[in-house]
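Trainee: sharing a model prediction with you, sequence too.
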Amino acid sequence: MGKITIGVNKDLKIKRYMSFSKFESLITSGKLYFSRFDRFPDKLEGGISSQNYPDVSTSLELLDLALNYRASEPPSSEKSQLEERIHKVDHDTFQGLFGSEKKINGDTYLKLISTWLYANCWTDLEHECEAMWSLYGITGVGCSHDDCCTQCESTHGMSVCIETSVGSILENLVLDERYNLSIQKVEYIDHKKTKFKDSELNTKPFFSKARHFSYENEIRFILWPDRADISFSYAFGQSTTNEENSVELKIKSMNSFIHKIILSPIPFKKSVEIRKSHNDNYQSSLGLQESLSNKTLRKKIESLCFENSVNVEIVDSDLNQSITNDCYTYAEHLTSAR
């Protein structure tokens, strides 16, 4: 059985934003999907800074030796020192994810290590985040399509945020004994300046992310094979390759895995239309929040949950809130806050 490492409180509440299609896949398959690291759009994921490069690679030493060492030269103290350096380069190691690695293979390790990791990402933000709805609440991660989001437009307002806890995920995942699991809070770093300690090089880079993404407040679940036979070699074609593009872990009970389902706010353009029409008709914001409720999505989610025997709380987005501008809306907000 692989090792399990938990670096956060099990009672920690966490959220995950996803498109309706991904939520549907979660409910119907009953499995939690882990993406392979090298499939992430952020290519700094799992990387080290230039300051750590000499800690995992001897390429600079090898280059220097190649320029200065001459095997045919007669014995001398200088040649002896160079031969000692060659011996050291051949045997220098660092602590990698799969144990001790030779620094001579360091460049290959840096290039290939992300192909062996799988992640499932959450946020511990207590409140909803509009940016997270925009980035992860549509088909795909954000929108990188060539035709300016027309492929994603139909998915706007058709996404969910599921709320749970670290403990509930752990209790309900059927762990695969072939993999180690680690759960940690992501640290946001400056890859130009950060230097990891030698003792951190095995896992810390994989729980670090560029500071530009700090708004995510990520809690990361990472899987990697519990194996000692994975090799990274500087020799072409001799490294162990990974053919598994993803990992899925079965969920025991969806009803205890998910605590709450939050419906996405309706699309901005539609929201503007509803607010204008409501205010024109009633000259008040009273009842506006109900008008902004995502009823179409609620019906789809309720139907999907019913068909799969999932019975959890479904709530509207806090982003649907309307402003208090008269005594009627004041009273309405007092009632809803109770």
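Mentor: Cool, the structure landed. Note that this is a predicted model, so its numbers are computed, not measured.
Trainee: make it CA atoms for all contacts and neighbour counts henceforth
Mentor: Fine.
Trainee: secondary structure element holding the spatially closest residue to Y33 that is not a sequence neighbour?
Mentor: Leaving aside its sequence neighbours, Y33 sits nearest to E248 (CA to CA, 6 or more residues apart in numbering; 4.6 Å). For E248, the host element (DSSP states H and E) is strand 246-250.
Trainee: take this one as well and set it beside the first:
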Amino acid sequence: MDLAKFISILKNSTLYFSAPDGFSDIYEGAHGELKNKKAWDDFYFSFARASIITAPDNRWHKIEPEKLKDNAKRLVKEISQTWKKGVYINCWYRSEFESEAMWKMYSVNVKNAIAIQTSYGNLKKELGEKVAIKPIRYVDYSKQFIGPNEEFWCKRKSFEYEKEVRAIIHDFSNTQNSGIEISVDLNKLIQNVYISPYSPKWFQEIVVDLIIRYGYKFNVLTSSMSEIPF
């Protein structure tokens, strides 16, 4: 992240969860490739149709086939749309080591970048039970479909290098926001703060000063990628 985002975290003691429509990946929330949509529709319409027919009151047994098909389509569409409304996502990189690709991707135009480190346990404890946390599953969309409720837990295999873990919350009272903030105890959440290997030496002093000014006690570490070889 850049310095402005880090200051926002320090000032507000919050983590920002973005609405997925602000992401650049066109496959966010996708079920599969468009060329295979009919097969996906047929499968889930059949599933929804069977669910309607086996409803406890049995009133759907007398419905005309075409109307039954329309109701099945409506059910599938409503399930998908409901899940996508009010979704907010916070993304993390999971690895024992830093990644040059990740530093460059998220600080390509910002040499003075920062990364914060936490653990799954700390993240789960601070965000609470309303927030789901899972690793992203990387899939081949040309060979499989992503079912309802799984759209935002999957990405294309071409993104596998990201080793992404997501925290996702549904807030149906705020379906139009570009993002929401969730309060956390930063002293309990953040284990270390890493300084970009591409930043000048003076930048670390500024980061340390800001942390102290806002009353925190994080370890501030220079990226191991800054080490000079021989």
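Mentor: On my side now, so go ahead. Note that the structure is a prediction, hence the values are computed from the model and not measured.
Trainee: overlay them and tell me the TM-score.
Mentor: The TM-score (TM-score structural alignment, normalised by the length of structure 2) is 0.80; 210 aligned residues with a CA RMSD of 2.6 Å.
Trainee: ok, back up a step: average gap between the strand holding E248 of structure 1 and structure 2?
Mentor: Compared with structure 2 after fitting, strand 246-250 of structure 1 deviates on average by 0.9 Å (mean CA distance after the TM-score superposition for structure 1).
Trainee: what is that strand packed up against?
Mentor: strand 31-36 (3 or more CA pairs under 8 Å, 6 or more residues apart in numbering; DSSP states H and E).
Trainee: mind checking what helix or strand follows the strand it packs on in sequence?
Mentor: Proceeding N to C from strand 31-36 of structure 1, the next assigned helix or strand is helix 53-56, under DSSP H and E.
Trainee: that next one: which residues count as buried?
Mentor: Y53, D55, V56 (16 or more other CA atoms under 10 Å).
Trainee: now do the strands in structure 2.
Mentor: Assigned by DSSP state E, structure 2 shows strands spanning 14-18, 87-93, 114-117, 132-135, 137-139, 154-156, 164-170, 179-183, 192-195, 219-222.
Trainee: before we move on, back to that, so the strand holding E248 of structure 1 matches what in structure 2?
Mentor: Mapped onto structure 2 using TM-score structural alignment, strand 246-250 of structure 1 spans residues 179-183.
Trainee: one step back: got JSON lines for the buried residues of helix 53-56 of structure 1, with distance to L62 of structure 1 too?
Mentor: Formatted as JSON lines, the buried residues of helix 53-56 of structure 1 follow (distance: CA to CA, whole Å):
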{"residue": "Y53", "distance to L62 of structure 1": "14"}
{"residue": "D55", "distance to L62 of structure 1": "14"}
{"residue": "V56", "distance to L62 of structure 1": "13"}
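Trainee: how near is L67 of structure 1 to E61 of structure 1?
Mentor: Distance, L67 of structure 1 to E61 of structure 1, using CA to CA, to the nearest Å: 10 Å.
Trainee: with neighbour numbers in mind, choose between the two.
Mentor: Set L67 of structure 1 next to E61 and count neighbours by other CA atoms under 10 Å: E61 wins out with 16 against 9.
Trainee: before we move on, the earlier item: mind giving me CSV with the strands of structure 2 and columns for mean neighbour count and distance to S24 of structure 2?
Mentor: Listed next are the strands of structure 2 as CSV, based on neighbours: other CA atoms under 10 Å; distance: least, CA to CA, whole Å:
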stretch, mean neighbour count, distance to S24 of structure 2
strand 14-18, 18, 12
strand 87-93, 20, 13
strand 114-117, 19, 21
strand 132-135, 16, 19
strand 137-139, 17, 17
strand 154-156, 20, 12
strand 164-170, 19, 15
strand 179-183, 16, 15
strand 192-195, 20, 25
strand 219-222, 16, 30
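Trainee: G22 of structure 2 and S178 touch, don't they?
Mentor: Yes: applying CA atoms under 8 Å, one finds G22 of structure 2 in contact with S178, separated by 7.1 Å.
Trainee: between those two, tell me which one has more neighbours.
Mentor: Neighbours per residue, other CA under 10 Å: of G22 of structure 2 and S178, the larger number sits with S178, 14 against 10.
Trainee: from R74 of structure 2, how far off is the residue nearest to that one when sequence neighbours are not counted?
Mentor: Excluding the flanking residues, the one nearest S178 of structure 2 by CA to CA, 6+ apart is A19, at 5.2 Å. Distance, A19 of structure 2 to R74 of structure 2, using CA to CA: 24 Å.
Trainee: same question, I9 of structure 2
Mentor: Taking CA to CA as the measure, I9 of structure 2 and R74 of structure 2 are separated by 41 Å.
Trainee: which of the two has more neighbours?
Mentor: Using other CA under 10 Å as the criterion, I9 of structure 2 and R74 rank with I9 on top: 17 against 14.
Trainee: what comes into contact with the strand holding E248 of structure 1?
Mentor: Contacts to strand 246-250 of structure 1, defined as CA atoms under 8 Å, 6 or more residues apart in numbering, come from residues G30, K31, L32, Y33, F34, S35, R36, Y118, L173, V174, L175, D176.
Trainee: how about K5 of structure 2, what's its partner in structure 1?
Mentor: In structure 1, K5 of structure 2 lands on K22 (TM-score structural alignment).
Trainee: could you report the neighbour count for the residue nearest to S178 of structure 2?
Mentor: By other CA under 10 Å, the residues close to A19 of structure 2 number 21.
Trainee: distance between the ends of stretch 156-170 of structure 2?
Mentor: This stretch, stretch 156-170 of structure 2, spans 23 Å end to end (CA to CA).
Trainee: where in structure 1 does that stretch fall?
Mentor: Using TM-score structural alignment, stretch 156-170 of structure 2 pairs with 210-224 in structure 1.
Trainee: what sits up against the matching stretch?
Mentor: For stretch 210-224 of structure 1, the surrounding residues in contact (CA under 8 Å, 6+ apart) are 14, 34, 44-45, 116-125, 132, 179-186, 188-191, 207.
Trainee: list the contacts for the residue nearest the centre of structure 1?
Mentor: Geometric centre of structure 1, nearest residue: C121, 3.3 Å, by CA atoms, centre = their mean. Neighbour list for C121 of structure 1: R16, E218, I219, R220, F221 [criterion: CA under 8 Å, 6+ apart].
Trainee: tell me the counterpart of it in structure 2.
Mentor: In structure 2, C121 of structure 1 lands on C91 (TM-score structural alignment).
Trainee: tell me how far that match lies from L75 of structure 2.
Mentor: Counting by CA to CA, the gap from C91 of structure 2 to L75 of structure 2 is 30 Å.
Trainee: also S158 of structure 2?
Mentor: 32 Å.
Trainee: which of those two has more neighbours?
Mentor: Taking neighbours as other CA under 10 Å, S158 of structure 2 and L75 compare with L75 leading, 18 against 10.
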